[in-house]
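Sequence and predicted structure, then a few things I'm wondering about:
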Amino acid sequence: MLLFDLDGTLIDSTEAIITSFKHTFKQLDFDFKGKDEDIKDLIGYPLDIMYKDLGVDEEQVWDFVDAYKEKYKDISKEKTLLLDNVKETLKIASSFARLSIVTTKTAKYTKPLLEHLDILDYFEFITGREDVENPKPHPEPILKTLDLMNYDETKHKVWMIGDTKLDLICANSAGVNCVGVLCGYANEDSLKEYSGFIVQDSLDAVNLIKDITNPSL
């Protein structure tokens, strides 16, 4: 079983995310004094945490989250790209494993986006922010996904592939293997504390896992 993060692991939606944040700042009259990089540094966290860290008052956070979702829904398809080698990655991965996605994005908006990118059919389940009480780095998103996949520890090996420490901490807390990738939003130093496997991208990660778990393939 292979579990994938989404942003920075399989897709690049940086432009869609930053555009949506700036739209909400303007719409809700918030004087954001930071830079695009400040938003980018928080990608991977739930939206409410991102807004709080960017200075939005706690009582207003959910107004911003709702406005963000409306804007993101409208622009995500045109402003999101697959990262390099993703289709090859998923073709190889699906040849020896069952695949699902574990993301802090809203699953309701993620499914049409992945359909647009022509990769939705590779995945059995998409566990999004609305599906859990406790998002990454809490283990609940992975444990929920494994439950949906009828995980049996006597039969199945599980790996999580992600680009931030949130993914790797989540995996460690859930008791599953993990690989960090450098094609997203974190650097090697921030990842290697949480995994002994750090590679360039999801294709390298899948090939590594394939070699470890199915060396004869």
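Everything's here; your move.

For the rest of this, base every contact and every neighbour count on C-alpha atoms.
OK.

Following element in sequence after whichever strand or helix holds residue 21, please.
Per DSSP states H and E: residue 21 is located in helix 14-27. Reading on from helix 14-27 to the C-terminus, the next helix or strand found by DSSP H and E is helix 36-40.

roughly how far apart are the closest residue to residue 15 other than its chain neighbours and residue 16?
Closest residue to residue 15 apart from its sequence neighbours, by Cα to Cα, 6 or more residues apart in numbering: residue 79 at 6.0 Å. The span separating residue 79 from residue 16 equals 5 Å under the rule Cα to Cα, to the nearest Å.

swap in residue 201?
For residue 201 relative to residue 16 (Cα to Cα), the value is 21 Å.

Repeat that for residue 67.
14 Å.

who's more crowded, these two?
Neighbours were counted for residue 67 and for residue 16 using other Cα atoms under 10 Å; residue 16 has more, 20 against 17.

Below is an additional structure, to be compared with the one above:
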Amino acid sequence: MDGEMDDDDSYDFWLLDLDGTLVDVEWSYTRDVFDRVGDRVGREFTDREADIIWSGLTGSRDRQLEEWGIDPQTFWDAFHEEEDPLVRAEQTYLHEDAEFVTDLDVPVGLVTHCQQFLCEPVLDHLDIHDWFDARLCCTEQTGWKPDPEPVQSVIDDLGVGDNGHQGVLAGDGANDIGAAWNAGLDAIHVERVGHDRRGRCVLGDYRVQSFDDLF
């Protein structure tokens, strides 16, 4: 559904994605990283291609890379070598509507594909560590959204996995929505980039352009 929550749509806990949901990175940083990764893998990336991979516009980034004839492991090894955690943190900004998290009076968890060596400096730089009662940076070991396992792990860490607790997961991508539904949660899709740029419409229990639209 579109639009705001009803008064009776109260949740016992919230889970949130990070990149593209609560925060974003200046385009100049993204463009520079893809230029340097392109040098490493021997392939130039257009602005559109960089946007697709950075924002996960087509769902699975690995599948998209494979469609372009790029080995995902080779790409990600180069990508993480070229990312500077401190520079990325400095180039990351918080969406104004994300401040709603500070008003939540229930447990809040973070489930992100952003790697820990990058995530922690971002949380420090933006001073939002204390927004989250539990957090998980997905890895091959934890699984990746839309796999429900990383979501369930954070639910367990929050101590809200039993007794009929009702939760919601908010994110900007189809993988976030899939992870929510696969874990038995409601899902909020925050469309930061627009349907035209994404090239598709992502469904969700709630579909908004800003968290302000929910309340």
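Thanks, I have it. All of these numbers come straight from a predicted model, not from anything done at the bench.

Mind checking the TM-score on these two?
Once superposed, chain against chain, the TM-score is 0.79 (TM-score structural alignment, normalised by the length of the second structure); 196 aligned residues with a Cα RMSD of 2.5 Å.

quick revisit: okay, and the common contacts of residue 67 and residue 16 of the first structure?
Common neighbours of residue 67 of the first structure and residue 16, using Cα atoms under 8 Å, 6 or more residues apart in numbering, do not exist here.

corresponding residue for residue 149 of the first structure in the second structure?
For residue 149 of the first structure, the aligned position in the second structure is residue 158, judged by TM-score structural alignment.

repeat for residue 62 of the first structure
Residue 62 of the first structure maps onto residue 73 in the second structure, by TM-score structural alignment.

Report how many residues lie close to its match.
For residue 73 of the second structure, the count of nearby residues is 11 (other Cα under 10 Å).

ok, now how distant is it from residue 63 of the second structure?
Applying Cα to Cα to residue 73 of the second structure and residue 63 of the second structure gives a distance of 12 Å.

Now check residue 82 of the second structure against the first structure: what is it aligned to?
So residue 82 of the second structure corresponds to residue 71, using TM-score structural alignment.

Apart from its neighbours in sequence, what residue is nearest that match?
residue 20 (5.6 Å).

what's the counterpart of the one you found in the second structure?
So, by TM-score structural alignment, residue 20 of the first structure is matched to residue 33.

packing partners for the helix holding residue 21 of the first structure?
helix 36-40, helix 61-75 (3 or more Cα pairs under 8 Å, 6 or more residues apart in numbering; DSSP states H and E).

what stretch of the second structure does the helix or strand following the last one fall on?
Read that as helix 61-75 of the first structure. Using DSSP H and E, the next helix or strand after helix 61-75 of the first structure towards the C-terminus is strand 81-82. Under TM-score structural alignment, the match for strand 81-82 of the first structure in the second structure covers residues 93-94.

Contacts for that stretch, please.
22, 23, 24, 25, 26, 126.

which of these count as buried?
Listed as buried from the contacts of stretch 93-94 of the second structure are 22, 23, 24, 25; burial here means 16 or more other Cα atoms under 10 Å.

Need these in a markdown table (columns: secondary structure).
A markdown table is the format used below for those (DSSP: H, G, I helix; E, B strand; the rest coil):
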| residue | secondary structure |
| --- | --- |
| 22 | coil |
| 23 | strand |
| 24 | strand |
| 25 | strand |
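
Can you lay out these as a markdown table showing distance to residue 111 of the second structure?
Converted to a markdown table, these look like this (distance: Cα to Cα, whole Å):
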| residue | distance to residue 111 of the second structure |
| --- | --- |
| 22 | 12 |
| 23 | 13 |
| 24 | 16 |
| 25 | 18 |
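
Residue 120 of the second structure: which of these is nearest?
Nearest to residue 120 of the second structure out of these is residue 23 (Cα to Cα; 13.2 Å).

need the contact list for the alignment partner in the first structure of that closest one.
Pairing criterion TM-score structural alignment: the partner of residue 23 of the second structure within the first structure is identified as residue 11. Contacts for residue 11 of the first structure were tallied using Cα under 8 Å, 6+ apart; they are 80, 81, 82, 83.

Check the spacing between the aligned residue in the first structure for residue 111 of the second structure and residue 19 of the first structure real quick.
Here residue 111 of the second structure is matched to residue 102 in the first structure, going by TM-score structural alignment. Using Cα to Cα, we find residue 102 of the first structure at a distance of 23 Å from residue 19 of the first structure.

cool, and residue 111 of the first structure?
On the measure of Cα to Cα, residue 111 of the first structure and residue 19 of the first structure end up 20 Å apart.

Kindly report the same for residue 147 of the first structure.
Taking Cα to Cα, one finds residue 147 of the first structure at 35 Å from residue 19 of the first structure.

Compare the two (neighbour count), which wins?
residue 19 (18 against 11).

out of the buried ones among the contacts of stretch 93-94 of the second structure, which one sits closest to residue 188 of the second structure?
The closest of these, once distances to residue 188 of the second structure are taken by Cα to Cα, is residue 22, at 12.8 Å.

just checking, that closest one touches residue 98?
Yes: at 5.4 Å, residue 22 of the second structure counts as touching residue 98 under the criterion of Cα atoms under 8 Å.

ranges for the strands of the second structure?
13-16, 23-25, 92-94, 108-112, 134-137, 167-171, 186-190, 206-208 (DSSP state E).
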